[in-house]
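> what follows is a protein structure lacking sequence information:
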């Protein structure tokens, strides 16, 4: 579970990160990263019905949360990140999701200038 201080909850924050952030896509997910003026790191997840039913979406969301927890140390403070799962995430294994997340996260943060 992500600590409350790390969770992105406001739909306005999601929209701003997706619209103004740097995007990096992979076969299973898309990562949007944006440098914000707030201290700390905030992370949000978007797992739509296109991914699957409620059970599948929750499994994908839990896997992504765990993977993001492993990567939090690599994300610089003052960064907002939105991870959007694609339908291929439903059938991907944990290792594939992890590789895609690490790759897309580093590329997104590099493009956003959050080094």
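On my side now, so go ahead. Since the structure is predicted, the reported quantities are computational estimates derived from the model, not experimental observations.
> every contact and neighbour count from this point should use C-alpha atoms.
Will do.
> how near is the spatially most central residue of the chain to residue 3?
With distances taken as C-alpha atoms, centre = their mean, the residue of the chain nearest its centroid is residue 83 (2.3 Å). Distance from residue 83 to residue 3, counting by C-alpha to C-alpha, to the nearest Å: 16 Å.
> and for residue 107, the neighbour number?
Using other C-alpha atoms under 10 Å, the number of residues around residue 107 comes to 19.
> again, but for residue 51
18.
> please apply the same query to the one 3 residues further on.
Using other C-alpha under 10 Å, residue 54 has 12 neighbouring residues.
> ok, residue 15 next?
Count around residue 15 with other C-alpha under 10 Å applied: 12.
> circling back: residues touching the residue nearest to the centre of the chain, list them.
When contacts are counted by C-alpha atoms under 8 Å, 6 or more residues apart in numbering, residue 83 is found next to 29, 30, 31, 32, 43, 44, 45, 46.
> same thing with residue 9?
Applying C-alpha under 8 Å, 6+ apart, we find residue 9 in contact with residue 44.
> which parts of this structure are helices?
11-20, 54-71, 94-112 (DSSP state H).
> also this one, for the comparison:
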């Protein structure tokens, strides 16, 4: 579970990250990240988008839980104040946690360069 301070919850924040942030696509997910222009002490925040295209509610929730677990391990390594949106693609439904972790790590490295 992500701590409440690390959750991206407002719709406006999701839109801001998707519109103004950098994007990296992988076979199972797309990662959008927006880093602050000035140094800050705010915690990094992460939000997830798992649409109905991924599957029914059981499948979507399973993908969400797996992604949440993967992101939790990377949260401490992100620069302070970074906002991240992880969008699952339909192929994430059949992916293992290791596949999702590899895709997320690769995409995160690219957007934070």
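Ah, there it is. This one's a predicted model, so the numbers in the text were calculated from it and none came from an experiment.
> got a TM-score for the pair?
Remark: TM-score between the superposed chains equals 0.94 [TM-score structural alignment, normalised by the length of structure 2]; 110 aligned residues with a C-alpha RMSD of 1.0 Å.
> before we move on, back to that, so what does the residue nearest to the centre of structure 1 match up with in structure 2?
By TM-score structural alignment, residue 83 of structure 1 lines up with residue 86 in structure 2.
> do you know how far that match is from residue 99 of structure 2?
Taken as C-alpha to C-alpha, the span from residue 86 of structure 2 to residue 99 of structure 2 is 15 Å.
> out of the helices of structure 1, nearest to residue 39 of structure 1?
helix 11-20 (14.2 Å; C-alpha to C-alpha).
> buried ones in that closest one, by neighbour count?
Neighbour counts over helix 11-20 of structure 1 (16 or more other C-alpha atoms under 10 Å) mark 13, 14, 17, 18 as buried.
> report the distance from it to the chain centre.
12 Å (C-alpha atoms, centre = their mean, to the nearest Å).
> residues in contact with that helix?
In contact with helix 11-20 of structure 1 (C-alpha under 8 Å, 6+ apart) are residues 8, 32, 33, 34, 44, 80, 81, 82.
> what about the closest residue to residue 39 of structure 1 other than its chain neighbours, how many residues close to it?
Spatial nearest neighbour of residue 39 of structure 1, chain neighbours left out: residue 78 (4.6 Å); criterion: C-alpha to C-alpha, 6 or more residues apart in numbering. Neighbour count for residue 78 of structure 1, taken as other C-alpha under 10 Å: 15.
> thought residue 78 of structure 1 was touching residue 35?
Yes. The criterion here is C-alpha atoms under 8 Å, and residue 78 of structure 1 meets it with residue 35 at 5.9 Å.
> what's the distance between the residue of structure 2 most remote from its centre and residue 64 of structure 2?
Centroid-distance maximum for structure 2: residue 38 at 21.9 Å, with C-alpha atoms, centre = their mean. Per C-alpha to C-alpha, residue 38 of structure 2 is found 31 Å from residue 64 of structure 2.
> then residue 50 of structure 2?
Taken as C-alpha to C-alpha, the span from residue 50 of structure 2 to residue 64 of structure 2 is 7 Å.
> hang on, the earlier thing: pick the most deeply packed of the helices of structure 1.
Of all the helices of structure 1, helix 94-112 carries the top mean neighbour count, a mean of 19, counting by mean count of other C-alpha atoms under 10 Å.
> what packs against it?
strand 22-25, strand 29-35, helix 54-71 (3 or more C-alpha pairs under 8 Å, 6 or more residues apart in numbering; DSSP states H and E).
> swap in 7 Å and give it another go.
Secondary-structure packing of helix 94-112 of structure 1 (3 or more C-alpha pairs under 7 Å, 6 or more residues apart in numbering; DSSP states H and E): strand 22-25, strand 29-35.
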